[in-house]
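[1] One predicted model, sequence on top.
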Amino acid sequence: MGGRALKDRGYQAETRKICKELRTELVKELDAFPQLKVYPSAANYLFIKIKSGGDATDLARFCLGRSIMIRNCSNYDGLDSSFFRIAVRTRKENRQLVAVLRDYFPTSAGKKTVRRRAKSIMFQGTCSDAGKSIITAALCRILWQDGVRVAPFKAQNMSLNSFVTRQGDEMGRAQVVQAQAARLAPDCRMNPVLLKPNSDTGSQIIVCGKPVGNMSVLEYNAYKPKVWDSVCKSYDSLAAEFDVVVLEGAGSPGEVNLKADDIVNMKMAGYAEAPVILVGDIDRGGVYSSFVGIMEVLAEWERKMVAGFLVNKFRGQASLLTSAHEYVKLHSGRDVIGVVPYLANLGLPEEDSVSFKKGSFNRQHQGEGVEIVVVNLPHISNFTDIEPFLDEPDVTIRIVDKPEEIGHPQAIILPGSKNVIHDLHFLKSAGFAEKIGQCRDHGCEIVGICGGYQMLGRVIRDPHGIESADDQLSGLGYIDMETVIEREKMLTRKSGIHQISGTKVFGYEIHHGISSVSPTPLLRFDDGSTCGVASGTGKIWGCYLHGIFDGDEFRRWFIDRLRNGAGFQPVGRILAPYDLEAAFERLADTVRKNVDMNVLYRLLKI
């Protein structure tokens, strides 16, 4: 084993890299003390001279009384009691040393610049879609209920489901929901890095709310040092404003192929000094083997970060799991701190398209009602635009993957897309365009949101090659509109009036395309701008406004128009208000009852 360890060049290089990072951070902290002179170092220790305010002998005694040992160098040849040496240790231990030095040099600049740091806890998962986002939202709401100032944080999110803040910054929708659970306005610091896949091997990179470019995996890994700096600054800024920060990981910390470049799981937990709760989805099976297996592949320092396990999405009697929990405790030394039941129809926006593509958005109405079909585009984005329909009692929602599945609905929605050119090719080659045209001819309403709106027009031009090598592609030609895909991305919040119904609409726009302006726009916004086009009959229409169906009055008007076309009497009143508060309260109540909150509070030290 010793020989093999000496040959592990990758581990040695990573160790030197980590040591350099920790040394640089520690030197920066120590340079804030005017009483100290820190000498340059390339090793895992620092040589320091006390210029004023004390001596090494007294300082060593002071530190020892606080369980920290430093090397007094007064017995070195040529040195006196003003010199001492310290080791570069873990981030947590380095911060403890700096805190003790601030106590010893109470008038130092270091004392003046210290910032209060929030308590923290992190939820990581055994896999994607294990429920990390929902559990994070639950704890945010519980802490808010208990009077704690709390904020969510996820260093890096990979999602096509994004949101625009009031400041015009783009961030992941999951952290928006978590911010709402904490009764906060969404802030891009809560999700400083957003990856939006636009091909099988590349993504658009959003850093601190703004796009910095499209990158392949290798290009992004080379760019990560800059990204990590932005992540740390965002976290530190939040941690200085709140009592608690609840962090969320991504995927699984046990993915050994990704650990070397990790910035969102254990590396982030270490930076935030956050104990980790590992969340597992028992509904998909293998949860206990995942707990034990992940602990086996973690490095020793990572295992020390794990404080316990949480079983999520359980259907049944929790007491039947006792023997399994004892087994996990025996093999890992950690407790299972709770078993959260499966929550059907929770009513909170989904994090990404995993659940969407599994069919969780399919809803069947009871009695008379209308049917809306949503085309599952390969690069679908912001699919949560249709979530407000899910609780409507007279609406059936179906997600379709094949043209023959469309049937005879009252409406077809073409949703947003991260690669409109590719997805338009898909509609044509897969036979969707032909089938949608047949439905249109039989009176079906055709709706396009953002990318789907661009597809409805005559042509899409991509002169800069943002999405494709194709300079232009003919659209479906259902509305009189052309689109040019530009380099700059539009990020803005909007509110205004839907011109046909007279109802209020609101939401946000995220798009590179600029579409030709209609003399009779569909939407007229409060700032004087306009958006959207409808056909002469008004039954084919589109716009850029994500969230247009969130407004209860407009959504009911839209459903009633479909009802009228299907031969049903319009309802004329709101049946299902789209309000997340009830869902947050239900979620928080469920988690309180099924998780040992005393353990979480002890871990938070509050």
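    Okay, I see it.
[2] C-alpha only now, for contacts and for neighbours.
    Noted.
[3] Which stretches in the stretch 1-150 of the chain count as helices?
    Taking DSSP state H, counting those that start in this stretch, the helices of the stretch 1-150 of the chain run over residues 2-7, 9-30, 56-64, 91-104, 109-113, 132-145.
[4] for the stretch 451-600 of the chain, same thing?
    451-456, 552-565, 581-594, 597-604.
[5] Comparison target below:
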Amino acid sequence: MTARCIMVLGTSSGAGKSWLTTALCRHYARQGLKVAPFKAQNMSNNARVVARANGLSGLGEIGSAQYFQALAARAEPDVRMNPLLLKPEADTHSQVVLLGEVSEALSHTPWHERSDKVWPPIAAALDALIAENDVVVIEGAGSPAEINLMHSDIVNLRVARHAKARCLLVTDIDKGGAFAHLYGTWALLPPEDQQRIQGFVLNKFRGDARLLTPAPEMLQQLTGVPTVAVLPMWWQHGLPEEDGVFDDRSRANGVVTRTVAVIAYPRISNLDEFQPLKNVPGVRLLWARSPADLAGLQVSDWVILPGSKHTSSDLAWLRQQGLDAAVASHARKGGAVLGICGGLQMLGEALVDTHGIDGNAPGLGLLPLVTQFAPDKTVVKTRAVFGQVHGAWAALSGVEVAGYEIHHGQTQGHSAMLAGGAVLHEVMPGLAWQSGDGQFKGQILGTYLHGLFECPAVLHALFGAQAPTLETVFDGLADFVEQHFAPQVLARLAAA
């Protein structure tokens, strides 16, 4: 078996590469083909726990975008689909994850010296996927025409050449200048790579596509490349953006029954796991970066402290903004607060770091917990059942959940506070804790489990109606591209 490789390149970040790759994965899977996604290098703090593959034991991390692409392809996600993951820890430093495992050596290797070291395992991962599948749908990164990066490229042109990929080039027409972006990107490519571009895709178009004439025809005269799809603006597709970004538009025609405010600290991670909440009719998600963003919340609204790539620094930022008092105030009024992973750690009394992993810091003091950081990183898939849950989160009682853990540090009850009479409910052993019957009366819940809102049982328990499933989302993406691509284009791309 030797796969045909189809690659989605973009004129810039945010052009639409990730969701188009996901849509193509589901389209080709629906044709009865064995499909796998691939992205050589991803930079994101949104990661998922997957299999190591090739008979290797244990689990590893890949970017969330490739995880969803694998599910769309009806394939088991594994680390080969995103062999290199960069997780930013500061403005000038990223943790490097190679084939699912953190590499301290690569994390301290200068950027331009890294390419030659990581290319062999990247190429081997791609070759293995090509050998095992009918189609490999490859996602590029940023733009392939960044002339200052071409010499060290391991994610765009080098991959396209290695895979002999047939490429689409997508641009965001809503930003303006789309035809210039397409032509300029094509013109900056070496002639042999220009030949790989099989079609241009205009994404996020508003209005009548007939008004674009004669620009697509003129562009084809200049380049020899046809415009094969004009994709209308579609923000309700239900797939998380690659960086987890969302806006505050409800899917219920403006009728909002609950607001969920997510604290958007600088090193926020795994934000994509909240997309299922956005898909629930009547739920509005919003960023909270200042106390003013929480000022208008009702008792029925939620505040979520999400994961963090650097808990102590994000906790310091939260305090600098005055959000610590705003979160506590919401809870005192009877509002619900949820902390996930790093957010759970922030809710406790203290962060203790004797190994220089994350930093020491006093917690928010909303749960009588202490977190001790350690060098070993927990990377596991987890299935558990909520015990008896009280107050605002009582609907979760007895609900079985499946998710994943990615964290440094272990958390347990603050022994002195518990001995002094503090009440803490451990509602999932070692995984989730809830405030007792004192000041907050069960309003505060913290858990290490990511992916909570991707469990249909959780959504049903909390909202009484099931939100669209991921399968519904993937099929909707495939329907969309099948409707808007020119006839036979997708078939020709995958033809032998």
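    Alright, I've got the coordinates. These numbers were taken from a predicted model, which means no experiment stands behind them.
[6] Including mean neighbour count, could the helices of the stretch 451-600 of structure 1 go into JSON lines?
    Conversion of the helices of the stretch 451-600 of structure 1 to JSON lines gives the following (neighbours: other CA atoms under 10 Å):
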{"stretch": "helix 451-456", "mean neighbour count": "30"}
{"stretch": "helix 552-565", "mean neighbour count": "20"}
{"stretch": "helix 581-594", "mean neighbour count": "17"}
{"stretch": "helix 597-604", "mean neighbour count": "14"}
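[7] out of those helices, which comes closest to residue 501 of structure 1?
    Of all these, helix 552-565 sits nearest to residue 501 of structure 1, with 7.2 Å by CA to CA.
[8] what packs against that closest one?
    Judged by 3 or more CA pairs under 8 Å, 6 or more residues apart in numbering; DSSP states H and E, helix 552-565 of structure 1 is in contact with strand 370-375, strand 504-515.
[9] Deepest-packed of these, please.
    Neighbour counts (mean count of other CA atoms under 10 Å) averaged over each of these peak at strand 370-375, with a mean of 22.
[10] what stretch of structure 2 does that strand fall on?
    Counting by TM-score structural alignment, strand 370-375 of structure 1 falls onto residues 258-263 of structure 2.
[11] Then stretch 311-325 of structure 1?
    Using TM-score structural alignment, the residues of structure 2 aligned to stretch 311-325 of structure 1 are 202-216.
[12] Over to stretch 86-95 of structure 1?
    So stretch 86-95 of structure 1 is aligned with nothing, judged by TM-score structural alignment.
[13] Show me where the stretch 151-300 of structure 1 has its strands.
    156-158, 162-164, 170-172, 193-197, 202-207, 210-216, 244-248, 276-281 (DSSP state E, counting those that start in this stretch).
[14] What segments of the stretch 51-200 of structure 2 are helices?
    Under DSSP H, counting those that start in this stretch, the stretch 51-200 of structure 2 gives helices at 64-72, 104-107, 111-132, 157-163, 178-188, 191-194.
[15] which one of those lies closest to residue 307 of structure 2?
    helix 64-72 (14.0 Å).
[16] Other residues contacting that closest one?
    The contact list for helix 64-72 of structure 2 (CA atoms under 8 Å, 6 or more residues apart in numbering) reads 18, 21-23, 25-26, 29, 36-39, 46-48, 76-77, 81-82, 242, 272, 471, 474.
[17] Give me the angle between it and helix 17-30.
    Relative orientation of helix 64-72 of structure 2 versus helix 17-30 (axes from the mean of the first three to the mean of the last three CA atoms, to 10 degrees): 20 degrees.
[18] which parts of helix 64-72 of structure 2 are buried?
    By neighbour count on 16 or more other CA atoms under 10 Å, the buried set for helix 64-72 of structure 2 is 64-72.
[19] I'd like the helices of the stretch 451-600 of structure 1 as CSV, with distance to residue 167 of structure 1 appended.
    Below are the helices of the stretch 451-600 of structure 1 laid out as CSV (distance: least, CA to CA, whole Å):
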stretch, distance to residue 167 of structure 1
helix 451-456, 23
helix 552-565, 25
helix 581-594, 24
helix 597-604, 31
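[20] Residue 533 of structure 1: which of these is closest?
    helix 451-456 (8.7 Å).
[21] quick revisit: indicate which one of the helices of the stretch 451-600 of structure 1 is closest to residue 318 of structure 1.
    helix 581-594 (9.2 Å).
[22] by how many degrees do the closest one and helix 597-604 diverge?
    Using the same axes, to 10 degrees: helix 581-594 of structure 1 against helix 597-604 is 90 degrees.
[23] isn't residue 362 of structure 2 right next to residue 353, touching?
    No - with contacts counted by CA atoms under 8 Å, residue 362 of structure 2 stays clear of residue 353, the gap being 11.2 Å.
[24] Which residue ranges of the stretch 251-400 of structure 2 form strands?
    Using DSSP E, counting those that start in this stretch, strands in the stretch 251-400 of structure 2 cover 258-263, 268-269, 283-288, 302-305, 307-308, 336-340, 350-352, 361-362, 369-385, 400-413.
[25] wait, which of these is closest to residue 107 of structure 2?
    strand 369-385 (15.3 Å).
[26] For residue 275 of structure 2, which non-adjacent residue is spatially closest?
    In space, residue 275 of structure 2 comes closest to residue 240 once its chain neighbours are excluded; the distance is 5.5 Å by CA to CA, 6 or more residues apart in numbering.
[27] which position in structure 1 aligns with the one you found?
    In structure 1, residue 240 of structure 2 lands on residue 349 (TM-score structural alignment).
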